[in-house]
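Chemist: after the sequence you'll find the predicted model.
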Amino acid sequence: MGAENLSDGAGLLFFVLCVAGACIGQLLVWRFIDRDALQRCQNAASAYFSVVATLYALLLGLIVFDSQARFEQAKSNVEAEASAGLMTFALARSLPGPMSVPIREHFVHYVNRVLDYEWDEMQRGHLDQGSRQALIAFSEALTKYDPVTPKEQILLDKMYDNLTVIWEMRRERLDDVMLAPSTLLWSSILIGGAATIFLGLFFVVDNNRLQLLMTAILTLIITVNIYIVSQYANPYSGEVKIQNTSFAYLREYVMQDR
């Protein structure tokens, strides 16, 4: 699974297969294990289930909470990057002389590159080197501007401050794309879920239909939480993702200069 998100249809299929698999497992337990034997191991199964389920609930809860917090932080970073870009371009408009023209042109190219190419690449968990080169070109154009008056120096200093924010927020944005949950973490999530469901199969309830329903509900709860984690794995793809609204507004603003 890694950084890839489960689509809506794949998520529904995941739910159905897991619930069906758990119910089939319950039927197999009833078929191959004597009911009296299950009754005798009831206390042991209950103790094991309590330990495993508690540990797994803590693990999964922390992962879901961390994923949601990471999503909100990523959203704030995008907004901060776009805001710093808007301020940078507004200050660039105030710079006099022909040297300010390439500065604005390079920044417009960067914004267009992010929206037209990089955003799609981020949804696939990839990076766009063209956007990085565009921002480097803008940074180099800014360093070539030679301020003449104290006002120009103040404007340039503020632009450098905002450029630093842009680079930092861009780095955070790309880190969020690349630093997906590791294979070890996914293994812990899936194995823990399977173990919890498996131990739940050894309980004895007088009504078989009721026990199947309980097994299905337990499996559904676990798979829903796993699905949530998969949706937050990459903040820029899946059903729950960060939109490019901030950058779209930024492009609308910078294109007014054309």
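Modeler: Thanks, I have it.
Chemist: okay, CA-based contacts and neighbour counts for the rest of this
Modeler: Noted.
Chemist: what are the buried residues along the helix or strand residue 121 falls within?
Modeler: Here residue 121, judged by DSSP states H and E, is contained in helix 119-123. Using 16 or more other C-alpha atoms under 10 Å as the test for burial, helix 119-123 gives 119, 120, 121, 122, 123.
Chemist: for stretch 185-201, same thing?
Modeler: Quick answer for stretch 185-201 (16+ other C-alpha under 10 Å): 186, 189, 192, 193, 194, 196, 197, 198, 199, 200, 201.
Chemist: just put the residues you listed in JSON lines and tack on distance to residue 73 and secondary structure.
Modeler: Formatted as JSON lines, these follow (distance: C-alpha to C-alpha, whole Å; DSSP: H, G, I helix; E, B strand; the rest coil):
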{"residue": "186", "distance to residue 73": "22", "secondary structure": "helix"}
{"residue": "189", "distance to residue 73": "23", "secondary structure": "helix"}
{"residue": "192", "distance to residue 73": "28", "secondary structure": "helix"}
{"residue": "193", "distance to residue 73": "28", "secondary structure": "helix"}
{"residue": "194", "distance to residue 73": "31", "secondary structure": "helix"}
{"residue": "196", "distance to residue 73": "32", "secondary structure": "helix"}
{"residue": "197", "distance to residue 73": "33", "secondary structure": "helix"}
{"residue": "198", "distance to residue 73": "36", "secondary structure": "helix"}
{"residue": "199", "distance to residue 73": "37", "secondary structure": "helix"}
{"residue": "200", "distance to residue 73": "37", "secondary structure": "helix"}
{"residue": "201", "distance to residue 73": "40", "secondary structure": "coil"}
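Chemist: use this one as the comparison:
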Amino acid sequence: MIYDLTDIVLRDENYNYVIKNDIEVPINLKNFIVEDNKINLPFVSVILEHNYPYLHNKFVKKEIVENSIKQGICVHNMISQSIKERNDFKLNLNILDCKNTNHINIAKRIITELNSFIYKYNIDQIYSERTYLYLGYDCNYLGTIDIILKSKDTYYIMDIKTSRSNFVDKYNAQLFLYKKIFENASKKIVENCFILNPREDRVFMEYVPISKKEQTRIISSIKNIKIM
């Protein structure tokens, strides 16, 4: 069964996952495909919004939210491309067509921190923006992991943040879902997970496993989330 969907999906304007044109739908996804080849399954960001709604400040100006989203997308694109172009031990930043000094400075700091991590943990392979599918007796969902790092047979997962909003419980839940989906898809064990946020005093937030009760609450909620 296919659980790594990276090469066959894209995101539409509403961030829904869509099967690319001219791609035959994998048999394990056929029951979840709806109009316009959209995949009718919850994905990690929606699951987090459903379980931590109190963290969304309705009084923040729309312009601030939109600028934060644009910043995140721009920085993620620079980091992802830089990882794809890695041909040496360290990463070199590709700023693409970005003209925003603030975005570029954030991306530079992330690259610096990633290179320190690569050196410290002797990383030999690094992947970006990998999309996986989880189908299980307990729930079904999709997720795209920002960064996966490999050192021989040891794996690490990392998610990038670019705004000052350190929601520890939510971030640990996010890493829990990514760890679950990656281990199921790859049959590999993740050694550790991190949130990388250069705008926080603690740049690397190490994953703290959420309680069994919280795991059950989140997994149970997935069955009740309607996407389309």
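Modeler: Structure's in. What do you need? Bear in mind the structure is a predicted one, so any value in this text is a computation, not a measurement.
Chemist: can you calculate the TM-score here?
Modeler: The TM-score (TM-score structural alignment, normalised by the length of the second structure) is 0.23; 81 aligned residues with a C-alpha RMSD of 5.7 Å.
Chemist: next helix or strand past the helix holding residue 121 of the first structure?
Modeler: Immediately after helix 119-123 of the first structure, counting by DSSP H and E, sits helix 129-143.
Chemist: got the angle between whichever helix or strand comes after that next one and helix 129-143?
Modeler: Moving toward the C-terminus from helix 129-143 of the first structure, the first helix or strand encountered (DSSP H and E) is helix 150-178. Interaxial angle, helix 150-178 of the first structure versus helix 129-143 (axes from the mean of the first three to the mean of the last three C-alpha atoms, to 10 degrees): 160 degrees.
Chemist: what's helix 150-178 of the first structure packed up against?
Modeler: Contact here means 3 or more C-alpha pairs under 8 Å, 6 or more residues apart in numbering; DSSP states H and E; on that basis helix 150-178 of the first structure packs against helix 42-94.
Chemist: which residues sit against the helix or strand following the helix it packs on?
Modeler: Remark: after helix 42-94 of the first structure, the chain's next helix or strand is helix 100-113, criterion DSSP H and E. Applying C-alpha atoms under 8 Å, 6 or more residues apart in numbering, the contact partners of helix 100-113 of the first structure are 89, 92-93, 130-131, 134-135, 137-138, 141-142, 145, 247, 250-251, 254-255.
Chemist: how about residue 174 of the second structure, secondary structure?
Modeler: helix (DSSP: H, G, I helix; E, B strand; the rest coil).
Chemist: report how many residues lie close to it.
Modeler: By other C-alpha atoms under 10 Å, 21 other residues sit near residue 174 of the second structure.
Chemist: which element is the residue lying farthest from the centre of the first structure on?
Modeler: Going by C-alpha atoms, centre = their mean, the residue of the first structure most distant from its centre is residue 36, 47.6 Å out. In this structure, residue 36 of the first structure sits in helix 35-40 according to DSSP H and E.
Chemist: residue 145 of the second structure now?
Modeler: Using DSSP H and E, residue 145 of the second structure maps to strand 140-151.
Chemist: mind giving me the packing neighbours of that strand?
Modeler: Under the contact definition 3+ C-alpha pairs under 8 Å, 6+ apart, strand 140-151 of the second structure sits against helix 44-51, strand 125-135, strand 154-160, helix 168-186.
Chemist: so what does the first one touch, helix or strand wise?
Modeler: Okay, so that is helix 44-51 of the second structure. strand 140-151, helix 168-186, helix 212-222.
Chemist: and the ones you listed as a markdown table, adding distance to residue 120 of the second structure?
Modeler: Below are these laid out as a markdown table (distance: least, C-alpha to C-alpha, whole Å):
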| stretch | distance to residue 120 of the second structure |
| --- | --- |
| strand 140-151 | 10 |
| helix 168-186 | 21 |
| helix 212-222 | 31 |
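Chemist: picking up where we left off before, for the strand holding residue 145 of the second structure, which positions count as buried?
Modeler: 140, 141, 142, 143, 144, 145, 146, 147, 148, 149, 150.
Chemist: report the separation between the first one and residue 48 of the second structure.
Modeler: By that I understand residue 140 of the second structure. As for residue 140 of the second structure, its distance to residue 48 of the second structure is 14 Å (criterion: C-alpha to C-alpha, to the nearest Å).
Chemist: now do the fifth one
Modeler: The gap separating residue 144 of the second structure from residue 48 of the second structure is 13 Å, by C-alpha to C-alpha.
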